[in-house]
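Novice: Provided below are the primary sequence and the corresponding predicted coordinates.
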Amino acid sequence: MVYSDFYARFHDWRRRVGTALLAVWRFRPSRVYLIINGLLQLGAWWAAVYIYRHLTGKLLVQHYNVDYGIDLAGDPSHIFYYPLFGLAILILNLSVAAGLSRHKNFFTFTHLLSVAATVFAVFLGLAMMFIYLVNFR
């Protein structure tokens, strides 16, 4: 069986990516951050589905200002953008951490990136809570 250069490079790339992701996973604090972030992501997706299903009209209030009132409203399906942004930040930070797996400050960078993704997920949860309060209370 003849193997092409592309096939060999693909499997070499796959092995390097697997090794880099395994380095991130073997770092114990990274596992804790990923589990916490995963739970926060599940909560955000659950909140988005709950808000979407219980919305009675065709308008979703996404932001309310005390001085000006409602200043951001849109289609109810826009509620799914919030957890999607959180998932994108998690994947981006995980990819950057895996890319830095051979760097001498890998552990510091992994901590910073994981904490940033977790803090973003916490603020995302708060945003979902406020969207719920504005639309249903």
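Specialist: Received, thanks.
Novice: only C-alpha atoms from now on, for both contacts and neighbour counts.
Specialist: Fine.
Novice: any idea which helix or strand carries the spatially most central residue of the chain?
Specialist: The centroid of the chain falls nearest to residue 87 when counting by C-alpha atoms, centre = their mean (2.3 Å). According to DSSP states H and E, residue 87 maps onto helix 81-99.
Novice: who are the packing partners of that helix?
Specialist: helix 5-26, helix 28-54, helix 106-136 (3 or more C-alpha pairs under 8 Å, 6 or more residues apart in numbering; DSSP states H and E).
Novice: this is the other structure I want to compare:
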Amino acid sequence: MKRFTVRIGLLVLATAGLLLVPVGEGHADPEKARACLDSMVSGAISSGMRVRGSDVAAAGNQAAITYRLTLYKGMDYVLLGCADGEGVDLDMRLYDKSGQLVSNDKSPDAQPFVDVSPPRTEEYALQVLVYKSNAPNTDFAVAVAYKF
């Protein structure tokens, strides 16, 4: 009966969002990813760009998250990313609506960026891939900066 009560108690806490999981080595850190991105965004703004949107997400090693975004012909974009851990290779790939690669980040680091001047206005897919990480989950932050 005691085990049943403990399990029910844990279930109630988890459901209520009150169960705290200890942060250990290799645990993702969304605040670190956000702070890193904020620094990159500040640089983009100081060069005359504006920021259209941002997001923070997490993925495991070799896992990707895809964002759909409309990019407009005649504008210049910088797609920015920043991961939270040491030894992380975060990659970004931009595909057009037919699935063709438009541009991608080629550097093996945790701060990818992709410059693009879309040839036409359409919906694009931005794939953010945790290519390499020593942690089970890696938090990252992404932003879309643009200039007329």
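Specialist: Structure's in. What do you need? Nothing here was measured: the structure is a model prediction, and the numbers come from that model.
Novice: mind checking the TM-score on these two?
Specialist: Here the TM-score for the pair of chains, by TM-score structural alignment, normalised by the length of structure 1, is 0.29; 72 aligned residues with a C-alpha RMSD of 5.0 Å.
Novice: one step back: the helix holding residue 87 of structure 1 vs helix 28-54, what angle?
Specialist: 160 degrees (axes from the mean of the first three to the mean of the last three C-alpha atoms, to 10 degrees).
Novice: list the buried residues of helix 81-99 of structure 1.
Specialist: Along helix 81-99 of structure 1, these residues count as buried under the neighbour rule (16 or more other C-alpha atoms under 10 Å): 82-83, 86-87, 89-90, 93-95, 97-99.
Novice: before we move on, the earlier item: quick one: the residue nearest to the centre of structure 1 from residue 9 of structure 1, how far?
Specialist: 29 Å (C-alpha to C-alpha, to the nearest Å).
Novice: what of residue 20 of structure 1?
Specialist: Counting by C-alpha to C-alpha, the gap from residue 20 of structure 1 to residue 9 of structure 1 is 16 Å.
Novice: longest single helix anywhere in structure 2?
Specialist: When structure 2 is parsed with DSSP state H, its longest helix is helix 30-46.
Novice: got the contact list for whichever helix or strand comes after that helix?
Specialist: Per DSSP H and E, the first helix or strand lying C-terminal to helix 30-46 of structure 2 is strand 50-59. By C-alpha atoms under 8 Å, 6 or more residues apart in numbering, the residues outside strand 50-59 of structure 2 that reach it are 28, 30, 33-34, 41, 44-45, 65, 129-130, 137-147.
Novice: number of nearby residues for residue 94 of structure 2?
Specialist: 25 (other C-alpha atoms under 10 Å).
Novice: next one: residue 74 of structure 1
Specialist: Count around residue 74 of structure 1 with other C-alpha under 10 Å applied: 13.
Novice: my read is that residue 77 of structure 2 contacts residue 116, right?
Specialist: Yes: shown here, residue 77 of structure 2 and residue 116 form a contact pair, counting by C-alpha atoms under 8 Å, at 5.3 Å.
Novice: pick out whichever of these two has more residues nearby.
Specialist: residue 77 (22 against 17).
Novice: so what's residue 118 of structure 1 up against?
Specialist: Residue 118 of structure 1 neighbours (C-alpha under 8 Å, 6+ apart): 33, 36-37.
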